[in-house]
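Visitor: here is my input; please provide its structure:
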Amino acid sequence: MEWFYLVVAGIFEVGWAIGLKYSQGFTKTLSSILTIIGMAASFYFLSLSLKSLQIGTAYAIWTGIGTIGTVLLGIILFKEPINIMRIVCIVFIVSGIVGLKLVSIE
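Guide: Below you'll find the model as predicted:
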């Protein structure tokens, strides 16, 4: 279950990161509230995963999921640029996440 919690925490991290953009510096009420809820949910699920996962592995994977998801949604939702170097960097992050999962001690 701890890996499931970690993935859920990462998804919520993507949600609150995108929510920050929509909240426009916490000046939009609904977006701000949803962003704060996403933050709380992300930290909650991360804390559940940390009951049995190593902190270094879990934190790196959590931020990696958040980074990849936020970059991809930035490209889709906000028309941020996409180029080969961004794709290469995403592949490196995915490789790191997979590598950390493979070498983790549970």
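
Visitor: could you use CA atoms for every contact and neighbour count after this?
Guide: Fine.

Visitor: element containing G69?
Guide: helix 55-78 (DSSP states H and E).

Visitor: list the buried residues in that helix.
Guide: Across helix 55-78, burial judged by 16 or more other C-alpha atoms under 10 Å covers 57-59, 61-74.

Visitor: contacting residues around it?
Guide: Contact with helix 55-78 is made by 6-7, 9-11, 13-14, 17-18, 46, 49-50, 80-82, 90, 93-94, 97, 100-101, 104, as judged by C-alpha atoms under 8 Å, 6 or more residues apart in numbering.

Visitor: list buried residues within those.
Guide: Neighbour counting with 16+ other C-alpha under 10 Å marks 6-7, 9-11, 13-14, 17-18, 46, 49-50, 90, 93-94, 97, 100 as buried within these.

Visitor: one more, so I can put them side by side:
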Amino acid sequence: MAWVLLAVSGALETVWAASLAQSRGFSRPVPSIVFGVALVASMIGLALALRSLPVGTAYAVWVGIGAVGTAAYGMVALGEPATAARLLCLLAIVAGVVGLKVLH
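Guide: Presented below is the predicted three-dimensional model:
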């Protein structure tokens, strides 16, 4: 259950990062509210997962999911470049996250 909670919390990291960008410096209320709610939910999920997972592993997995999700959002929704090099780097992050899960 802790791993599922951690994965959801990592996905919420993507939500808050994307909402932060869309808030335009907190000048737009709806993305600002989404940012706050997603941030708090993401942190609570991470904290709950840390009850049974080691902090180093959990934090690295949480950040990895958020980083890959946010980069993918940028490429798909915001037109950021999806070069082979960027995709290879994101694949390396995914491999690291999977490795941490397998080695746990």
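
Visitor: TM-score of the superposition?
Guide: The TM-score (TM-score structural alignment, normalised by the length of structure 2) is 0.98; 104 aligned residues with a C-alpha RMSD of 0.6 Å.

Visitor: have a look at how far, on average, stretch 31-47 of structure 2 is from structure 1.
Guide: Its matched residues in structure 1 lie on average 0.5 Å from stretch 31-47 of structure 2 after superposition (mean C-alpha distance after the TM-score superposition for structure 1).

Visitor: centroid-nearest residue for structure 1?
Guide: The centre of structure 1 sits closest to G66, judged by C-alpha atoms, centre = their mean, with a distance of 1.7 Å.

Visitor: roughly how far apart are that one and S42 of structure 1?
Guide: Distance, G66 of structure 1 to S42 of structure 1, by C-alpha to C-alpha, to the nearest Å: 10 Å.

Visitor: please apply the same query to S52 of structure 1.
Guide: Remark: distance between S52 of structure 1 and S42 of structure 1 (C-alpha to C-alpha) = 17 Å.

Visitor: and I11 of structure 1, by the same measure?
Guide: Look at I11 of structure 1 and S42 of structure 1: by C-alpha to C-alpha, they are 8 Å apart.

Visitor: same thing with I76 of structure 1?
Guide: On the measure of C-alpha to C-alpha, I76 of structure 1 and S42 of structure 1 end up 22 Å apart.

Visitor: then S23 of structure 1?
Guide: To S42 of structure 1, S23 of structure 1 is 17 Å away according to C-alpha to C-alpha.

Visitor: neighbour count: those two, which is higher?
Guide: Ranked by neighbour count (other C-alpha atoms under 10 Å), S23 of structure 1 and S42 place S42 first, with 24 against 18.

Visitor: since that was my last question, I'll sign off now.
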